[in-house]
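Enquirer: structure, please.
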Amino acid sequence: MNDVMTALSARTSPLPQFIGAEIYRGSTYGAWHPLRVPRVSTVMDLSRALGWLPAAQFITSPRAKVAALTGFHTPAYLAALQAAETAQSVSQAVRARHALGTPSNPVFPEMFRRPATAAGGSLLAGELLKYGGIIYSPAGGTHHGLPDRANGFCYLNDPVLAIQSLRRNGAQRVAYVDIDAHHPDGVEQAFAQDPDTLLISTHEINRWPRSGAITDQGAGQVFNLPVPAGLHDDDMALILQALILPAVTGFRPDAIVLQCGADAVTEDPQSRLCLSNNAHWAVVAALRDIAPRYLVLGGGGYNPWSVGRLWTGVWAVLNKRAIPDHLPDPAADVLRALRWDGAPKRLQPQDHWMTTLRDAPRHGKVHDAVRVGVAQLKPRIFRA
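Expert: The predicted model follows:
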């Protein structure tokens, strides 16, 4: 009952709302998988340790019901996903059809309940934003999920479900911006032909799933910018000012959904991009006041310290809080308690990962590939 009352009060709250759940604290894809690391629980703990997450701004995510998930996913796939969680195994036929029980999408104890909770948060966000506001759901952002298959660590596609929920609750035009290191193939598949959905993605060139070509247009509202290895803060600043902001403001959205994957920073093992977390926070801040509805999701991020610090800073930006130069002891203790078994040698913990949120900015000469890509897309902005 308390969670219901909190959700109802959030409909009229002027404060940003944080959707989270305890299921993420002990759940892991397995000891060898990139998603073996704690992420959402770290953001919750760190935000609370900083005094940034009072009860009035926290909503416990519901678990989505199967019927709600059929807005994008097939009943056969959802049944297979539930059965795999119950049996903790899959047949060869299920593996072949639905990509369950693979190295990327393994069988694990919460393999339905965990993504269904993230999807439930995104569905709820669409409802709570009916009258406007800001919602943060760092467990969301599973942008690779396909209607009948798991894909790229994503069993469900909560960004698609969030956009559908926003639509049901009054948002006709939705801008989806994705700054994850990987292309949101599942979201593009769902909305590429929808002229009322703007899709903007920056993603590393030749990085899995190797989709998202700059020439993709769909119904004219798809803007893919493959970016080179080594992408740094000055590159992203140009992309933000010359591509993302003109495209979003020109689209005049009723709602903005930002997928803020944390795997494009230097410290992440799953990309070769070199952003600092300042670049992500600049995008979060720039989009915050453009539309009446703003939903920020998580996404990729596989270094527990970099993703925890980045996503906690996102929550600070959404609340317009100053980020301290040094963390107080309770917050630093949250970071010191993290473990990353099997971390790459180049990414062994550093002292400032334990004592700060903000990275040092990563400047450099803007890559020619970025300038050329932005120039190639820019003429389309004003035709969209």
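Enquirer: CA atoms for contacts and neighbours, from now on please.
Expert: Will do.
Enquirer: now stretch 293-310, how far from the centre of its chain.
Expert: Using CA atoms, centre = their mean, to the nearest Å, the distance from the centre of stretch 293-310 to the centre of the chain it belongs to is 6 Å.
Enquirer: other SSEs contacting the helix or strand hosting residue 250?
Expert: Using DSSP states H and E, residue 250 maps to helix 245-251. Where contact means 3 or more CA pairs under 8 Å, 6 or more residues apart in numbering; DSSP states H and E, helix 245-251 is packed against helix 368-381.
Enquirer: before we compare anything, build this one as well:
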Amino acid sequence: MENIRVYSHSACLSKENGEGHPERKERLQSIMDSIQSLDTINIDFKEAPLAKYKDVNRVHPQSYLDEIFEMIPDDGLVGVEKEPYADTLLCQNSKEAILRACGAGIGASIDLMSGNFKRLFCAIRPPGHHAETTRVNGFCFINNAAVAARYLQSQFDINRVAIIDFDVHHGNGTQEIFYNDESVLYGSIHQYPLFPGTGMESEKGVGNIFNAPIDSGTTSEDFLKIFNEKILKNVDKFKPEVILISAGFDAHKRDPLAAINLDSEDYFLLTQAIVEIADRHCSGRVISFLEGGYDLLALSESIEAHFKGLSL
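Expert: From the prediction side, this is the model:
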């Protein structure tokens, strides 16, 4: 059984989005409570460092970061996006939360390549997979997984990175960032049509993008079959040296923002299948990043199943 290191930070709890917003601090609190209750898995906790601008700039230009941080209010909330999706918000504590969330992936990358841990989880918010190179989107400011991928490639002898995204919403940001980069495979299974409206199978990049859009009401059995056939088989052929997971838990049947019918235990099966590929091709190296998931009970149960899969 593998030990798991968890990166998080209290600053990630200080990011406010206002009453009634689905991306709220209770999500992270629920997850941390569940992780801490897992007495059958050896879990090590570490504070996420602040991401350095030079590391973020491998994905996002400094002018983009400056524009975001200059909008941070002294009090209250400021919406960053234009209508109809003006729900990506900044509060006075946003800067540290954003940089800690990104820094978690950088810290995890260093630990991964040191050989101390093969499995790491970034328990963070705000999430990242909707953030494009120069566009805030879908609660996301910095693409945490993308920055980690670039960090691994620039600082270590890593050439091929696979990013597997099972959030119910397509990771338009991750796809946009790596669309013309054959060194990074991006595979996403997601409900379609649904926000953000991208992720058709015809979006293939340079042969490195694999999208598996699924219908509203998709069952667990069909989800797992499609995930294997359209995502994991292509990851297996790619033979990655590191696997990153955009781990959203909003394909759960309880989630209020989508209509897919996964049960909590299905996240064990999803994770187990990813870990098998990691063991085969990249010495078991996996970093998982929290993305979506908006029902607290579903999050609590699903994260336990995810960790049981990671620990294999």
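Enquirer: what does the helix holding residue 250 of the first structure correspond to over in the second structure?
Expert: Aligning helix 245-251 of the first structure against the second structure (TM-score structural alignment) gives residues 232-238.
Enquirer: what's the closest non-adjacent residue to the counterpart of residue 203 of the second structure in the first structure?
Expert: Aligned by TM-score structural alignment, residue 203 of the second structure pairs with residue 216 of the first structure. Once flanking residues are discounted, residue 216 of the first structure sits nearest to residue 222: 6.6 Å by CA to CA, 6 or more residues apart in numbering.
Enquirer: count of residues packed around that neighbour?
Expert: By other CA atoms under 10 Å, 29 other residues sit near residue 222 of the first structure.
Enquirer: now do the same contact list for it.
Expert: Contacts for residue 222 of the first structure (CA atoms under 8 Å, 6 or more residues apart in numbering) come out as 188, 192, 198-200, 216.
Enquirer: from the residues you listed, which two are the most distant?
Expert: Spanning the widest gap among the contacts of residue 222 of the first structure are 198 and 216, at 12.7 Å by CA to CA.
Enquirer: higher neighbour count, the two?
Expert: For residue 198 of the first structure versus residue 216, neighbours defined as other CA under 10 Å are more numerous around residue 198 (26 against 16).
Enquirer: in the second structure, what sits opposite that one in the alignment?
Expert: So, by TM-score structural alignment, residue 198 of the first structure is matched to residue 185.
Enquirer: residue contacts, that match?
Expert: Counted by CA under 8 Å, 6+ apart, residue 185 of the second structure has contacts 160-163, 178, 208-210, 235, 238.
Enquirer: need the next SSE after the one helix or strand it maps to, C-terminal direction.
Expert: Using DSSP H and E, the element containing residue 185 of the second structure is strand 184-191. As assigned by DSSP H and E, the chain's next helix or strand after strand 184-191 of the second structure is strand 209-214.
Enquirer: mean shift of the next helix or strand after that following strand relative to the first structure?
Expert: Using DSSP H and E, the next helix or strand after strand 209-214 of the second structure towards the C-terminus is helix 220-226. In the superposition against the first structure, helix 220-226 of the second structure averages 1.3 Å from its aligned positions (mean CA distance after the TM-score superposition for the first structure).
Enquirer: for helix 220-226 of the second structure, which positions count as buried?
Expert: Neighbour-count burial for helix 220-226 of the second structure flags 220, 223-224, 226 (criterion: 16 or more other CA atoms under 10 Å).
Enquirer: cool, stretch 278-290 of the first structure as well?
Expert: The neighbour-count check on stretch 278-290 of the first structure (16+ other CA under 10 Å) flags 278-284, 287-288, 290 as buried.
Enquirer: if we can go back for a sec, ok, the residue nearest to residue 216 of the first structure to residue 313 of the first structure distance?
Expert: Distance from residue 222 of the first structure to residue 313 of the first structure, counting by CA to CA, to the nearest Å: 28 Å.
Enquirer: can you check residue 126 of the first structure too?
Expert: According to CA to CA, residue 126 of the first structure stands 23 Å off from residue 313 of the first structure.
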